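In: build the 3D model from these lines:
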Amino acid sequence: MAAEDIKDLVVIEKTSVQEVFLHRPTLDGILDQIRTKALSIAPDLSTATSRKSIASVAYNVAKAKTYLDDLAKERVAELKELPKLIDENRKYMRYSLDALKDEVRQPLTDWEAEQERIAAEKKAAEEAAALARQIEADHEIGLLMNREHDRLAEEKRQAELRAQQEREAEIARQAEERARREAEEKAEAERQAAMRRELEAKLAAERAEQEREAAEQRAKDAEARAVREKAEAEERARQAAIEAEANAKRAAEEAAAAERRRQETEAEAKAAEERRRAADTAHRAMVNREALDDLMATGLNEEQAKAVVCAIVKKQVRHIAIQY
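Out: Sure thing, here's the model as predicted:
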């Protein structure tokens, strides 16, 4: 049946479908309209044309039913899409307004970030300055302590050197005195012996005076022997003095050699101490550098990492220490 035939019974605007099927009185009005039009034809079964007209009207009523039902189903389908469309538009609305909110607040957000950055830089600068002052103070104290330590060590070394020199000088003096005394005692003994022998020779000569002729030769021999022995004694005394002088000189040379060895030992000890200090300083610097690198590997910048290492070295961080 043509659409014009259906419209003879009912005409509904598409925008009105929802109102028609949500309000029974409106729907009843449309049904009454269709009923009125359908029953407006007087039934006449006497002719084929009349009978055909009755069938056509009944068919139009069926088509009107299908037409109305299709309109309702189409509207229901549209209504089922509404929640999805509303959700999509709701999400779009939230995203748009969130973006607008962020756009509106962005200058304030940037300003706050800039203030935080300025505050962080100021704090870092203050901490770095404080740390630099502390490091400088610690360095000055360390230098003063090193100078004081070196001064005391030098005073001790000088005192020990003077004491050693005095001991060595006393040892040399005593050795020289002992050698001189021994030489004098030995020379005196030789002289006394020579005097005794000379006296004995003189007495013997006097005793032999009465027998001079017989003993003249013996007296001459005795006198010659005495002279020879005296010369030998004097020579032995001279040799003893020379030996004592050589001993004293050797003792002085040994004392000087001992002093040189002591100075060399002291210089070696001082050099070893300086090497130990340098090695310790280098080791501490290496350990601090490794700790600094590890902290920077966690995301800290160099200044922040230095601040952490310095705080640990100063024992400002509880339960944490660097093992050197």
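
In: from here on, just use CA atoms for contacts and neighbour counts.
Out: Noted.

In: and the nearest residue to A64 once chain neighbours are set aside, how many residues sit next to it?
Out: Of all residues not flanking A64 in the chain, I6 sits nearest, at 5.7 Å (CA to CA, 6 or more residues apart in numbering). By the measure other CA atoms under 10 Å, the count of residues near I6 is 20.

In: want to put them side by side, so please do this one too:
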Amino acid sequence: MQKELTLDTVETLVPSVVFAEGGVEDVVSKLEAYVRALPLDATTEKGRKHIKSVAYDVARSKTALDNMGKEVQESAKAIVDRVNADRRVVKSRLDTLRDEVKAPVVEFEQREAARVEGHQIAIRDIEALARFDFAPDEETVSARQAELARLYARDFEEFKERAKVAFEQSGVNLSAHAEAAKARRIQQEEADRKATLAAEEERKRLEAERIAREKRIAQEAAERSRIQAEQAAQAERERLEREAHAAAERERAAAHAMKEAQARAEREKIAAARRAEEEKERAVQAERERVALEKRQQEAEAKRRAADKDHKSAVNNEALKALVAAGMPEDLGKAVIKAIALGKVPHVSINY
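Out: Below is the predicted model:
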């Protein structure tokens, strides 16, 4: 850059040189030194015009330098835009080339990961087959055993030993569940058989008692009616005999009266027999209603006991799930719940 710089020579400067590192500071410093060294006199008309002319030239120099800066900026921006575009090409093309080169490895690793995950999922499925959240029946356990055999038939490759351990453990557990399910079924069938026999025996006993009661009530009613009729007839005969002895002269009238009395006595006897029969029927009906009421009460009580049993079983199963979830073996959990339910564990109870 030239050593001497005036306001008149600013426009001759090269923009790239001015806006090189340290260039602006050099130019502005020289202009400041040049302008401040000028003899300026504001006391005369000519001096004031000279000052205004210098200020105008300073403003023109500022505009010229600013325009140079814009020119350099636009040139630099074009270079930056071109470089950025080239960078994008580099990134896109070389990323594509990298992915193209790496694709066989990625595909292999994905296939390998899928293969390993498939083996691991199958092993987890084998292990899960022996886990139950409920007491399974024989059909459920048998289906699990068939599924276990199907899963184990696959080729586990390097996971073969691990799969074998899982298969053997699940097989042992399923066999234990099968035995337990069979024992539960046999126990339930025996309990149902005994309950059916007991219910039938109870029904026969109640029926026999009902028939005996009805027969006894009918006999007692018939006996009362017979005694009442005999007593009425005896009383009438005695009355007639007393009248016959007291009024022999009225023998014909007494005979007629006796016939009337006998007819009345017969009617009363018939009426008494009818009343006895009606009383018998009422007694039998009352007994039937009592038996029906007693049967309804027994059925309601049986339903209540069954509901209570189901409720306690549900509560016990929930407690068992919690104990198993806490890490306790299922068989031990059942034993603990049974001991608590029977009151054999002090200070511990189950809230039904």
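
In: overlay the chains and give the TM-score.
Out: With the length set by TM-score structural alignment, normalised by the length of the first structure, the two chains reach a TM-score of 0.48; 191 aligned residues with a CA RMSD of 3.9 Å.

In: re earlier: T66 is in contact with the residue nearest to A64 of the first structure, correct?
Out: No. Counting by CA atoms under 8 Å, I6 of the first structure does not reach T66; the two are 10.0 Å apart.

In: that older thread, any idea how far the residue nearest to A64 of the first structure lies from R151 of the first structure?
Out: 125 Å (CA to CA, to the nearest Å).

In: got it, and N247 of the first structure?
Out: Look at N247 of the first structure and R151 of the first structure: by CA to CA, they are 39 Å apart.

In: of those two, who's got more company?
Out: N247 (16 against 12).

In: contact partners for that one?
Out: 175-176, 179 (CA atoms under 8 Å, 6 or more residues apart in numbering).

In: in strands, which of those residues fall?
Out: Applying DSSP state E to the contacts of N247 of the first structure, no entry is found in strands.

In: closest to E103 of the first structure out of those?
Out: Of all the contacts of N247 of the first structure, the one with the least separation from E103 of the first structure (CA to CA) is A175, at 104.0 Å.

In: tell me the contacts of the nearest residue to the closest one once chain neighbours are set aside?
Out: Of all residues not flanking A175 of the first structure in the chain, A248 sits nearest, at 6.1 Å (CA to CA, 6+ apart). Taking CA under 8 Å, 6+ apart, we find A248 of the first structure in contact with 172, 175-176, 179.

In: report the separation between A248 of the first structure and E259 of the first structure.
Out: 16 Å.

In: JSON lines for the contacts of N247 of the first structure, including distance to E116 of the first structure?
Out: As requested, the contacts of N247 of the first structure are exported to JSON lines (distance: CA to CA, whole Å):
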{"residue": "A175", "distance to E116 of the first structure": "85"}
{"residue": "E176", "distance to E116 of the first structure": "87"}
{"residue": "A179", "distance to E116 of the first structure": "91"}
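
In: neighbours of R93 of the second structure, just the number please.
Out: 12.

In: whoops, I mixed them up, E126 of the first structure
Out: 12.

In: so it is in which element?
Out: If you go by DSSP states H and E, E126 of the first structure is part of helix 48-207.

In: helices or strands next to that helix in the packing?
Out: Applying 3 or more CA pairs under 8 Å, 6 or more residues apart in numbering; DSSP states H and E, we find helix 48-207 of the first structure packed against helix 3-7, helix 17-22, helix 24-38, helix 212-297, helix 302-313.
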